[in-house]
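1. My questions concern the predicted model and sequence given below.
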Amino acid sequence: MGQTGLVSPRVEDQFSTLVQMLQYRAEQMPDRLAFQYLLHGEEEGPSFTYRELDLRARSIGGYLRQKGLEGKRVLLLYHAGLDFIEAYFGCLYANVIAVPAYPPKGNHHMQRLQAIIHDSAASAVLTTSQVKESVTHSADSGGLHQIEWLANDAISAAEAASWSKPYADEETIAFLQYTSGSTGSPKGVMVTHGNLLHNFRSIQTSFALTEETPILSWLPLFHDLGLIGKVLLSVYTGSPAYLMSPLDFIQRPRRWPAAISKYRIYYSGGPNFAYDMTVRKTKPEEREQWDLSCWRVAMNGAEPIQSETLRRFAEAFEPSGFRLEYFHPGYGLAENTLMVSARGIQQRLGIYEVSKQALNDGYAAEPLDESDRKEVVGCGHTSTDQEVRIVHPDTRQTCGDNEVGEIWVKGKSAAKGYWDKPEVSREVFYAQTADGEDGPYLRTGDLGFTRNGEIIVTGRIKDMIIMHGQNHYPQDIEYTIETCDPIFRPNSSAAFTVDKDGEEVLIVVAEVHRKYWPVSRQTFAESKVSHRTPVVLEEIWTTARKAVAEAHELRLHELVLIKEQSIPKTSSGKIQRNACKQEYLSRSLSIWGEGAEQ
């Protein structure tokens, strides 16, 4: 007679490596759809069942082991598609440390790629024959032809016969995730099999994912949000995953909700800007044709989350069956594998009103009046087997509820450190509080506070603007600029300070929609530009300066207007403020209006 009151362990809890994870799926559900790629974001293209993916992984794994690459680093260079997925699992099957990157476009990307190859001491590049041909024969390949290049599409299925499972356990490094830091000194986060499996469990529990909860993603596969949070997670849960190119989404955002409706997607998401873009680029009559009632987990993360974005999207897509409560904001970083916290399926959506001035002073309090009011979005609770502390970054004293400090994390998702950077790793991954108890902790570099256990992220320590003894979050100033006039593009500006004759002054660099063209007051009436809207520069400057003064009591020293899609961003859409500052100082920004047809 069986016992009652016991909960059967989940199959997923028994996995110790990702190789074991995929092999289990291939044995138990060999003909089930694992991945479906959508050509142009709409048409069904290549696909994998679990049996097919396992065969390709064994073929590539066997080949890599015969090449003597076991235990070494191999760079993965792929455009969007399923080639990357089979190559990644092929590396796991060979106990090769994969280093995901992206084929270079231009000199900046080439420099970063060279820096990653040098830092990781990569022994080879695994890619497609097409990418291999284009990069190695490029005039500006920068010596990349000197490293060994391997094409996975040239690897025969017969190689699977030579494969044998290498030794690996939870402590084995699965891959290096290079963070979006400076081009010259990239840092590769050492992510283990155990890190990944723990993070999968946390995400699965938060969102109630099962084999019957389809996933869709347009996020880059070389970035942790797309790779870990969608692709690898889908194999862990046994959920079918539908994928499209980031470019296909950017070109026609309607493809995202259309695919969610067609394939009855349960879990999908992206950064804040994606929701704004989808509202702007879809029409009411289109939204009425879609049924998004299936989309119960609309993840929002990777950049500051705006409450206005959530409400605007929910209102626009209400005719499609979407509801505000389907949003699940989350917070994470590569150093913690991916997720630190997220709004769970049973948790209410947390949108809080706080005082702007108090938040700048380091604590969350009720607003004094409407002009002092700011809304912040909660990012849920962390998992029960992970600890989050808010710590004063200088004194290392633990902060109380509603007190702003650095977010510190402790748990099995915290990575081993940065590849070949022991000193920086000790500082970031092995931090201790002032009392020296309960460590070590991972220092995230992010600022935030907790309220009733929920984590609210407020900004980055290194990006904080300090003027006249007062703290200011750059994203607040950027939002003020972006909403003061329709010429500015959302999520496309950077606020920072520079030294001018011994004084720190405020600079804002902002992208302008390409449909506008700069003119002076004197030439406005004579403007003959038929395909663009003339804008008087003096008026824009006056509007922006007034908006910043009224909202933040700051003097805007300079507003630099730049061309659309030219501001430095990470692969997940975050503004790279320091890189923008360096381009400002070196006068290398793409100034709006220069070199364009008048």
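-> Noted; the coordinates are in hand.
2. Please make it C-alpha for all contacts and neighbour counts, starting now.
-> Fine.
3. For the closest residue to residue 49 other than its chain neighbours, list the residues it contacts.
-> Closest residue in space to residue 49, ignoring its immediate chain neighbours: residue 33 at 4.5 Å, by CA to CA, 6 or more residues apart in numbering. Remark: with contacts taken as CA atoms under 8 Å, 6 or more residues apart in numbering, residue 33 is in contact with 47, 48, 49, 50, 240.
4. Any figure for the gap between the spatially closest residue to residue 425 that is not a sequence neighbour and residue 431?
-> Nearest in space to residue 425, with sequence neighbours left out and distances taken as CA to CA, 6+ apart, is residue 417 at 4.9 Å. Taking CA to CA, to the nearest Å as the measure, residue 417 falls 12 Å from residue 431.
5. now swap in residue 341 and tell me
-> Counting by CA to CA, the gap from residue 341 to residue 431 is 20 Å.
6. try residue 320
-> Using CA to CA, residue 320 is found at 47 Å from residue 431.
7. Which parts of the stretch 201-350 of the chain are strands?
-> 215-217, 241-243, 267-270, 297-300, 327-332, 339-342 (DSSP state E, counting those that start in this stretch).
8. can you list those strands in CSV and add distance to residue 456 and mean neighbour count?
-> CSV is the format used below for the strands of the stretch 201-350 of the chain (distance: least, CA to CA, whole Å; neighbours: other CA atoms under 10 Å):
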stretch, distance to residue 456, mean neighbour count
strand 215-217, 25, 27
strand 241-243, 30, 28
strand 267-270, 18, 24
strand 297-300, 13, 24
strand 327-332, 9, 24
strand 339-342, 10, 26
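9. Could I get those strands in CSV, plus columns for distance to residue 22?
-> Listed next are these as CSV, based on distance: least, CA to CA, whole Å:
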stretch, distance to residue 22
strand 215-217, 17
strand 241-243, 14
strand 267-270, 20
strand 297-300, 24
strand 327-332, 25
strand 339-342, 22
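10. The residue lying closest to residue 463 once chain neighbours are set aside: how many residues sit nearby?
-> Sequence neighbours aside, residue 474 is the residue nearest to residue 463 in space, at 6.8 Å (criterion: CA to CA, 6+ apart). By the criterion of other CA atoms under 10 Å, residue 474 has 22 neighbours.
11. And for the one 3 residues further on?
-> Residues near residue 477, counting by other CA under 10 Å, number 23.
12. How about residues contacting stretch 549-562?
-> By CA under 8 Å, 6+ apart, stretch 549-562 touches 371, 477, 480, 505-512, 541, 544-545, 548, 589-593.
13. 7 Å instead, please
-> Under the criterion CA atoms under 7 Å, 6 or more residues apart in numbering, residues 505-512, 545, 548, 589-592 lie in contact with stretch 549-562.
14. By neighbour count, which of the residues you listed wins?
-> Result: residue 510 is most packed of the contacts of stretch 549-562 (other CA under 10 Å), 28 neighbours.
15. Against that first model, consider the following:
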Amino acid sequence: MPGPDPAGPEELALLQYTSGSTTQPRGVMLSHRALLANQEMLRRHFAVEPGNTLVSWLPTYHDMGLCLGILQPLYSGAQAVVMAPETFVMRPERWLRALSGRPGAMTAAPDTAYAWCTRRTREAAKTGLDLSGWRVAITGAEPIRPETLRGFQSAFGGCGLPATAATPAYGLAEATLFVTSSPADAPPTVRSYARDALAAGRAEEAAGVELVSCGEPAPGVEIAIVDPATLHVLPPRRVGEIWVRSPANGTGYWGRPELSRETFDVRLKSHGRGWLRTGDLGFLDGPELFVTGRRKDVIVVNGANYHPQDFEVLATAAHPLFDGELAVACWTGERVTILVEAADRTDPGALTTAAAAAVRAVTAELPVDTEVVAVTRGRIPRTTSGKPRRHECARRFRDGEVPVLTRWPQRKRLPDTG
């Protein structure tokens, strides 16, 4: 049964960590109308029915955890299984157990959660798992990594996980949650684009960077790819800032009127007012949205634009010790520094070898001065959705607040000649 008609003028302040926040939570003001409109989008797109079960371990102050884990079951009449976040973190197979044997099961989590589940679930824990009924596994919180999708399917396909379960999507708290999604009954779409062309702002299909489609906008939602300097809409396959016009858009940030005006009700040169500036970068290839990163995270070197993911993927794939570990690339003043998490007890010599291999792999593809630093696991700051806070990483690294296990190149300080 569908929920009530999206109506009602009353507003509430919803405190969340937004995708662009680097320091503290921003209070996003959402109207009752926006909440209901987004719930109806979710219900229709994912065909949520009372017979479905939505399983969530995400905290309820997170937009995905609140809207999908709590509100959607109430709105659609579906069943809900709600777990404590620490339950998943300590033993991720408990998430799979909660989904096992449930026809029409649905869940949502950031990309990092699927990677964590793949790494931490041992073969013995898969015994008895029946994931054949897992219909929708929404994955979001950019970037969505192709290797995560493939690794998760490889790890749990033997437990019956359908190849169509993974459902990449794009959303943000400022739009309540849901903006775009791939179909719920088809495998994810992954395409490869030329690295040099992407650095110049063009999406040209060729061997190079693999990107995951986040699908098409929900009905009633408009997306524009905008040149942030001129505010003109860019043509297809041109990289620009993602702008959204939706009945589920928020009305502003609590107590921050200037920032609200700059974000929630901006005007395009040829498309009028009412647009939300997301701060995310991407492009449209046909009707599908591909997200390339955050505007404020772009690294500009010699006039070329590089996204942190370009460095991170190459570094973690370069050596088994870094495989599956969290990596964060950031500009630290003179070069790109890639921080890669590792266990404290890893042999220092082996870590140095891995760091050197990562530098070679990165610089073979990207003409940028790069260093790789192995740091203690768990010391990279993240948002509530598991995404690294890159600017905070750079600050802590410059200020010596990040425990360094090893680095490459091992730069020597020149003697002070006075």
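-> Yep, it's here. Owing to the predicted nature of the structure, the values given are computational and were not obtained by experimental measurement.
16. Out of the strands of the stretch 201-350 of structure 1, which gets nearest to residue 178 of structure 1?
-> Proximity to residue 178 of structure 1, assessed across these by CA to CA, is greatest for strand 327-332 (14.9 Å).
17. So the residue mapped onto the residue nearest to residue 425 of structure 1 from structure 2 versus residue 176 of structure 2, what's the distance?
-> Correspondence of residue 417 of structure 1 to structure 2, assessed by TM-score structural alignment: residue 252. Distance, residue 252 of structure 2 to residue 176 of structure 2, by CA to CA: 11 Å.
18. Next: residue 33 of structure 2.
-> Computed as CA to CA, the residue 33 of structure 2 to residue 176 of structure 2 distance reads 11 Å.
19. now swap in residue 19 of structure 2 and tell me
-> Counting by CA to CA, the separation of residue 19 of structure 2 from residue 176 of structure 2 is 12 Å.
20. Pick out whichever of those two has more residues nearby.
-> residue 176 (27 against 22).
21. Correct me if wrong: the more buried one contacts residue 37.
-> No - counting by CA atoms under 7 Å, residue 176 of structure 2 sits too far from residue 37 to count as a contact (9.2 Å).
22. any residues in contact with both of these two?
-> residue 248.
23. Would you mind listing the buried residues in the lengthiest strand in structure 1?
-> Using DSSP state E to define each element, structure 1 has its longest strand at strand 488-500. Neighbour counts over strand 488-500 of structure 1 (16 or more other CA atoms under 10 Å) mark 488, 489, 490, 491, 492, 493, 494, 495, 496, 497 as buried.
24. cool, and stretch 23-30 of structure 1?
-> By 16+ other CA under 10 Å, the buried positions in stretch 23-30 of structure 1 come out as 23, 24, 25, 26, 30.
25. And stretch 400-409 of structure 1, by the same measure?
-> By neighbour count with 16+ other CA under 10 Å, stretch 400-409 of structure 1 contains the buried residues 402, 403, 404, 405, 406, 407, 408, 409.
26. how much space between the counterpart of the fourth one in structure 2 and residue 312 of structure 2?
-> By that I understand residue 405 of structure 1. Aligned counterpart of residue 405 of structure 1 in structure 2: residue 240 (TM-score structural alignment). Counting by CA to CA, the gap from residue 240 of structure 2 to residue 312 of structure 2 is 21 Å.
27. same thing with residue 114 of structure 2?
-> 17 Å.
28. do the same with residue 9 of structure 2
-> In this view, residue 9 of structure 2 and residue 312 of structure 2 are 44 Å apart by CA to CA.
29. just residue 127 of structure 2 next, same as before
-> Residue 127 of structure 2 is 33 Å from residue 312 of structure 2, by CA to CA.
30. These two: who's more crowded?
-> Legend: neighbour count by other CA under 10 Å for residue 127 of structure 2 and residue 312, higher for residue 312 (22 against 9).
31. which residue lines up with that one in structure 1?
-> In structure 1, residue 312 of structure 2 lands on residue 478 (TM-score structural alignment).
32. Which neighbouring elements make contact with the helix or strand hosting that match?
-> Using DSSP states H and E, residue 478 of structure 1 sits in helix 474-484. Helix 474-484 of structure 1 is packed against strand 488-500, helix 537-552, with contacts defined by 3 or more CA pairs under 7 Å, 6 or more residues apart in numbering; DSSP states H and E.
33. Mean per-residue distance, it versus structure 2.
-> Helix 474-484 of structure 1 differs from its equivalent in structure 2 by a mean of 1.2 Å after superposition (mean CA distance after the TM-score superposition for structure 1).
34. List the contacts of that helix.
-> Under CA under 7 Å, 6+ apart, the answer for helix 474-484 of structure 1 is 463-465, 488-490, 493-496, 543-544, 547-548.
35. Tell me which residue of structure 1 matches up with residue 180 of structure 2.
-> Residue 180 of structure 2 maps onto residue 341 in structure 1, by TM-score structural alignment.
36. which residue sits closest to its match, ignoring its sequence neighbours?
-> Among residues not flanking residue 341 of structure 1 along the chain, residue 382 sits closest, at 4.2 Å (CA to CA, 6+ apart).
37. Identify the residues contacting that neighbour.
-> 340, 341, 342.
38. ok, longest strand in structure 2?
-> strand 272-285.
39. Give me the mean distance between it and structure 1.
-> Mean for strand 272-285 of structure 2 is 0.9 Å (mean CA distance after the TM-score superposition for structure 1).
40. in structure 1, what residues pair with that strand?
-> So strand 272-285 of structure 2 sits over residues 438-451 in structure 1, by TM-score structural alignment.
41. The matching stretch: how far from the chain's middle?
-> Chain-centre distance of stretch 438-451 of structure 1: 19 Å, with CA atoms, centre = their mean, to the nearest Å.
42. contacting residues around that stretch?
-> 390, 401-410, 414, 428-432, 455-461.
43. if you set the cut-off to 6 Å instead, what comes out?
-> Residues outside stretch 438-451 of structure 1 that contact it (CA atoms under 6 Å, 6 or more residues apart in numbering): 401-410, 428-432, 456-461.
44. the helices in the stretch 151-300 of structure 2, which residues?
-> For the stretch 151-300 of structure 2, the helices defined by DSSP state H, counting those that start in this stretch cover 195-199, 257-264.
45. So what does residue 312 of structure 1 match up with in structure 2?
-> Mapped onto structure 2 by TM-score structural alignment, residue 312 of structure 1 lines up with residue 151.
46. Run a quick neighbour tally on the closest residue in space to its match that isn't next to it in sequence.
-> Using CA to CA, 6+ apart and skipping residues adjacent in sequence, the residue nearest residue 151 of structure 2 is residue 118, 6.8 Å away. If you count neighbours by other CA under 10 Å, residue 118 of structure 2 ends up with 21.
47. That concludes my questions; thank you for your assistance.
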